[in-house]
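1. I would like the atomic coordinates for the input below:
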Amino acid sequence: MSHYVYIITNKNNTVLYIGVTNDLDERIKGHKLKTYPRSFTARYNCNKLVYFEEFDSSVEASTREKRFKKWNRAWKINLIEEMNPSWSNLSDNWNLDLSRSRLK
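-> The predicted structure is shown next:
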């Protein structure tokens, strides 16, 4: 099973959120649908996937997430721009079924 660390942002790329999951499709779907309306990502409209990394173990992914969260904003921006210079929504072409999410 794969595990992922991901960064999502809002429409204007002003807010960054770093998360970890073992089901990236469902997690992104949850952010887009605001499955948890009081969450940070829902309040700040973060639903645009701009970066992710895949790992074989949850320990590796969690360790990486903790490191990312300690980085300053400039380092995070540089990381995103190395992979995704135009800050495109990487999940746009994933054909996610946004009618419902399994997260809740």
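
2. When you work out contacts or count neighbours from here on, use the C-alpha atoms and nothing else.
-> Fine.

3. separation between the residue nearest to residue 45 when sequence neighbours are not counted and residue 90?
-> Counting by C-alpha to C-alpha, 6 or more residues apart in numbering, residue 10 is the residue found nearest to residue 45 once chain neighbours are left out, at 5.4 Å. Separation of residue 10 from residue 90 (C-alpha to C-alpha, to the nearest Å) stands at 13 Å.

4. Let's verify residue 66: helix, strand, or coil?
-> helix (DSSP: H, G, I helix; E, B strand; the rest coil).

5. Second input sequence below; structure requested for side-by-side comparison:
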Amino acid sequence: MKEPCVYILASRRNGTLYIGVTSNLSARVHDHRTGIIPGFTSRYHVHRLVWFEAHETMEAAILREKQLKRWRRDWKLRVIENTNPEWVDLFDGLAR
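-> You can find the predicted model right below:
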């Protein structure tokens, strides 16, 4: 099932953050975790799904991703902690 989402991965609580966009969240996070996607998340071990937001269209998700990437770090931490104060890895709760 395709559902446009913006997501934030973290290396640990208050650690390195990565913001991405996808139409298949569980598959995309799985790819990050297994190292299929080389680059930033592999290099810095950023694999914990700490926040995501579904959107009606991919265009809306991309706009939100760009917005979040421009935000200050403390704003990003606040958006995570508003819905996930313990920084629990949300990956296992995703319907696959």
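
6. Quantify their similarity with the TM-score.
-> Overlay of the two chains. TM-score (TM-score structural alignment, normalised by the length of the second structure): 0.92; 95 aligned residues with a C-alpha RMSD of 1.5 Å.

7. thinking again about what came up before, for residue 10 and residue 90 of the first structure, list the residues in contact with both.
-> residue 48 (C-alpha atoms under 8 Å, 6 or more residues apart in numbering).

8. all helices in the first structure, in order from the N-terminus.
-> Using DSSP state H, the helices of the first structure run over 24-33, 40-43, 58-70, 73-83.

9. so the residue nearest to residue 45 of the first structure makes contact with residue 50?
-> No - using C-alpha atoms under 8 Å as the test, residue 10 of the first structure is too far from residue 50 to be in contact (9.9 Å).

10. Neighbour count for these two, which is higher?
-> Shown here are residue 10 of the first structure and residue 50; by other C-alpha atoms under 10 Å, residue 50 has more neighbours (23 against 18).

11. tell me the contacts of that one?
-> Contacts of residue 50 of the first structure by C-alpha under 8 Å, 6+ apart are 6-9, 80, 84, 87-90.

12. Can you name the residues in contact with stretch 72-82 of the second structure?
-> 14, 50-51, 68, 87.

13. Serialize the helices of the first structure to a markdown table and add fields for mean neighbour count and distance to residue 95 of the first structure.
-> Compiled in a markdown table, those are given as follows (neighbours: other C-alpha atoms under 10 Å; distance: least, C-alpha to C-alpha, whole Å):
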| stretch | mean neighbour count | distance to residue 95 of the first structure |
| --- | --- | --- |
| helix 24-33 | 19 | 10 |
| helix 40-43 | 16 | 21 |
| helix 58-70 | 15 | 25 |
| helix 73-83 | 13 | 21 |
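
14. Out of these, which gets nearest to residue 17 of the first structure?
-> Counting by C-alpha to C-alpha, residue 17 of the first structure lies closest to helix 40-43 out of the helices of the first structure; the figure is 7.1 Å.

15. Centre of the chain to the closest one, how far?
-> How far helix 40-43 of the first structure lies from its chain's middle: 12 Å, per C-alpha atoms, centre = their mean, to the nearest Å.

16. mean deviation (superposed) between that helix and the second structure, please.
-> Aligned to the second structure and superposed, helix 40-43 of the first structure gives a mean residue distance of 0.3 Å (mean C-alpha distance after the TM-score superposition for the first structure).

17. Alignment lookup: residue 46 of the second structure to the first structure.
-> In the superposition onto the first structure, residue 46 of the second structure corresponds to residue 46 when matched by TM-score structural alignment.
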